[in-house]
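**Student:** Whatever this is, show me its structure:
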Amino acid sequence: MTESDGKPHQGSAGSDGEPVYADRVYRSIPGVISGVLLLAVAGWLIADAALNGTGKTPYVSLAAVPVFAFPVIAYTLRPAVRVNDRRLVVRNPLRTITAPWASVDALRAGYSVELLAGGNKYQVWAVPVSLRQRKRANRIQQRGGPEQHASRLGAAFGRPTPSVVEGAPDPNRAWSDQVVAILQDTADRNAGNPAAAGPVVVRWCWWIIAPTLLGLAALIVAIAV
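**Tutor:** Have a look, this model is predicted:
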């Protein structure tokens, strides 16, 4: 599934008179939901320990907040892929990779989605590969596709057909494979665009790393004292 509907939405005109489109954003909705649930449960437990705990318990529970919250945010809510006609931005848990299309060598989906750009390989956390979903999509394709079997498989047996990503060349494939196909097609289409040239830029996400390390130090002190 995607955060947006997969369509580039038109905005105001740019400096060259051409319309400016918002980035297309792809991310794992189940990952976001699991992150929200984890934060909600942890918040309830920590609040209960801080308000009702005795001795060192309130201090230890409060010190544990950044140690737990920031990694959960990093690995569930933060990952996303942003795409426009100039560049691909991969937001991983601890790093953000900005790759102009001219620097992208390939995107591939095996057991995980990988971006090959600037002579390096990067994992794409926002597009997890589900082997089960891929096998189910292959079975549906062999049986004639979801158009012919949606009612029989979906309504009668409750088996969902693959999620369709807007703009995917083959909507019968697994969600991750559809997204990779779109990204690869976009890379091929914009590789010769002068506006899509430039080096790959990698930035560390210090607003995740620094509070987590500080919280870990505070947690150790709270437990030891």
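**Student:** Every contact and neighbour count from this point should use C-alpha atoms.
**Tutor:** Will do.
**Student:** got the contact list for the residue found closest to Q133 once you drop the neighbours it is linked to in the chain?
**Tutor:** Leaving aside its sequence neighbours, Q133 sits nearest to A174 (Cα to Cα, 6 or more residues apart in numbering; 5.8 Å). Contacts for A174 (Cα atoms under 8 Å, 6 or more residues apart in numbering) come out as S130, Q133, R134, A137, P162, S163.
**Student:** for G14, same thing?
**Tutor:** Counting by Cα under 8 Å, 6+ apart, G14 touches V20.
**Student:** Equivalent analysis for A47, please.
**Tutor:** For A47, the contact set (Cα under 8 Å, 6+ apart) is empty.
**Student:** Return the set of buried residues in the strand or helix carrying E147.
**Tutor:** Using DSSP states H and E, E147 maps to helix 146-149. Within helix 146-149, the residues scored as buried using 16 or more other Cα atoms under 10 Å are P146.
**Student:** Now do the helices in this protein.
**Tutor:** 29-52, 57-72, 131-142, 146-149, 175-190, 206-224 (DSSP state H).
**Student:** and those helices, which is most packed in?
**Tutor:** helix 175-190 (a mean of 21; mean count of other Cα atoms under 10 Å).
**Student:** what separates it from the chain centre, distance-wise?
**Tutor:** Offset of helix 175-190 from its chain centre (Cα atoms, centre = their mean, to the nearest Å): 15 Å.
**Student:** Pretty sure V89 sits against W101.
**Tutor:** No - counting by Cα atoms under 8 Å, V89 stays clear of W101, with 10.1 Å between them.
**Student:** More neighbours: those two, which one.
**Tutor:** Per other Cα atoms under 10 Å, whichever of V89 and W101 has more neighbours is W101, with 32 against 20.
**Student:** another one to check against the first:
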Amino acid sequence: MRSSNQERSGGTGTADGGQPGYADRVYRSAAGVIGGVLLLVVAGWLGGDAVVRGSGRTPWLAAAALLLVVPLVVAFTVRPAVYAGAERIRIRNPFRTVTLPWSAVDQVRSSYSTELFAADRKFQLWAIPVSIRARKRAVRQTNRARAAGDEPYGTQGLRRRPNRPSHPALGGSGGDTVLSWADQAVAELRELAGQHPATDDQPPAAPRVRWSYEVIVPAAVGAVALLVLLATGG
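**Tutor:** Prediction:
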């Protein structure tokens, strides 16, 4: 199973003035979503059982722990996503959502994590985790195919098919270089940013940042309640 995936939606959002806002590309970690759902199931099972069948202070402790844990699990596993549109990019991280036009993007890079630079600010792209293992696997597949004189996708005996750039400008070498999913996503984001360079007569707009209070507030309430219950326990 691939650790990440790229979704393509049929509809688009709208920006100011009725222009297309967010296009069809949505990047998110499939492994993160699946892991988060499993954690939520386990937490709900154990915590719910403690709330229903517990005695004394146990139900209150379990309820406070669930109020703390559930928002954090959702924030770090299910919530992260990157929406790449025709005019702008929206980065949904665990505790905040950042929206900025492509003209404001200076660089997108991927080393041990995926990062976007705009002016003097750096934003992590939680939805596009870097897998060194997947990167090495893509290099091995490319090298084997080139040694055999075949196309990378013609290589036999491989259960996974990493992505490859559709154009040499995206990092390909004549269209025969296989990329891991994260590197392919970064290449596509770089291409979109390169199509909208900043101009001197119109400085790039500042990023819009919205904090995810729907995650922060319940987690903070749960943490305070849990600390109070533990501090006052006999």
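**Student:** gap between the residue nearest to Q133 of structure 1 and W125 of structure 1?
**Tutor:** Distance, A174 of structure 1 to W125 of structure 1, using Cα to Cα, to the nearest Å: 16 Å.
**Student:** Kindly report the same for V32 of structure 1.
**Tutor:** 12 Å.
**Student:** related to what we said a few turns ago, from the contacts of A174 of structure 1, pick the one nearest M1 of structure 1.
**Tutor:** S163 (6.6 Å; Cα to Cα).
**Student:** tell me the residue furthest from the middle of structure 1?
**Tutor:** Largest separation from the mean C-alpha position in structure 1: G55, at 40.6 Å (Cα atoms, centre = their mean).
**Student:** Which position in structure 2 pairs with that one?
**Tutor:** Using TM-score structural alignment as the criterion, G55 of structure 1 maps onto G56 of structure 2.
**Student:** Do me a favour and get the end-to-end distance for stretch 67-77 of structure 1?
**Tutor:** End-to-end distance for stretch 67-77 of structure 1: 16 Å, by Cα to Cα.
**Student:** Mind telling me which residue is nearest the centre of structure 2?
**Tutor:** A127 (0.7 Å).
**Student:** Tell me the gap between the helix holding E147 of structure 1 and the middle of its chain.
**Tutor:** Using Cα atoms, centre = their mean, the offset of helix 146-149 of structure 1 from its chain centre is 29 Å.
**Student:** which other residues reach that helix?
**Tutor:** Against helix 146-149 of structure 1 from outside (Cα under 8 Å, 6+ apart): I140, R143, T161, P162, N172.
**Student:** same thing but 6 Å
**Tutor:** For helix 146-149 of structure 1, there are no surrounding residues in contact (Cα atoms under 6 Å, 6 or more residues apart in numbering).
**Student:** just stretch 87-103 of structure 1 next, same as before
**Tutor:** Residues from elsewhere that reach stretch 87-103 of structure 1 (Cα under 6 Å, 6+ apart): 74-75, 79-82, 86, 117-118, 125, 187, 191, 196-198, 200-205.
**Student:** can we see that at 8 Å?
**Tutor:** Stretch 87-103 of structure 1 is contacted from outside by 71, 74-75, 78-83, 85-86, 117-118, 123-126, 187-188, 190-193, 196-206, 208-209, using Cα under 8 Å, 6+ apart.
**Student:** mind listing what the equivalent of N5 of structure 2 over in structure 1 touches?
**Tutor:** The alignment partner of N5 of structure 2 in structure 1, by TM-score structural alignment, is T2. Contact partners of T2 of structure 1, counting by Cα under 8 Å, 6+ apart, are V25, Y26, R27, S28, I29, V165.
**Student:** and these, which of them are in strands?
**Tutor:** Those of the contacts of T2 of structure 1 mapping onto strands are V25, Y26, per DSSP state E.
**Student:** tell me which of the contacts of T2 of structure 1 are still there in structure 2?
**Tutor:** On the basis of both residues aligned by TM-score structural alignment, their matches' Cα atoms under 8 Å, what survives of the contacts of T2 of structure 1 in structure 2 is Y26, R27, S28, I29.
**Student:** Return the entry from these with the maximum number of neighbours.
**Tutor:** Neighbour counts for these (other Cα under 10 Å) peak at R27, which has 26 neighbours.
**Student:** Let me know whether it touches T76 as I believe.
**Tutor:** No - R27 of structure 1 is not in contact with T76 according to Cα under 8 Å; the separation is 9.6 Å.
**Student:** Translate I34 of structure 2 into the numbering of structure 1.
**Tutor:** Checking TM-score structural alignment: I34 of structure 2 goes with I33.
**Student:** Distance-wise, check R96 of structure 2 relative to R159 of structure 2.
**Tutor:** Taking Cα to Cα, one finds R96 of structure 2 at 36 Å from R159 of structure 2.
**Student:** between those two, who's got more neighbours?
**Tutor:** Set R96 of structure 2 next to R159 and count neighbours by other Cα under 10 Å: R96 wins out with 16 against 7.
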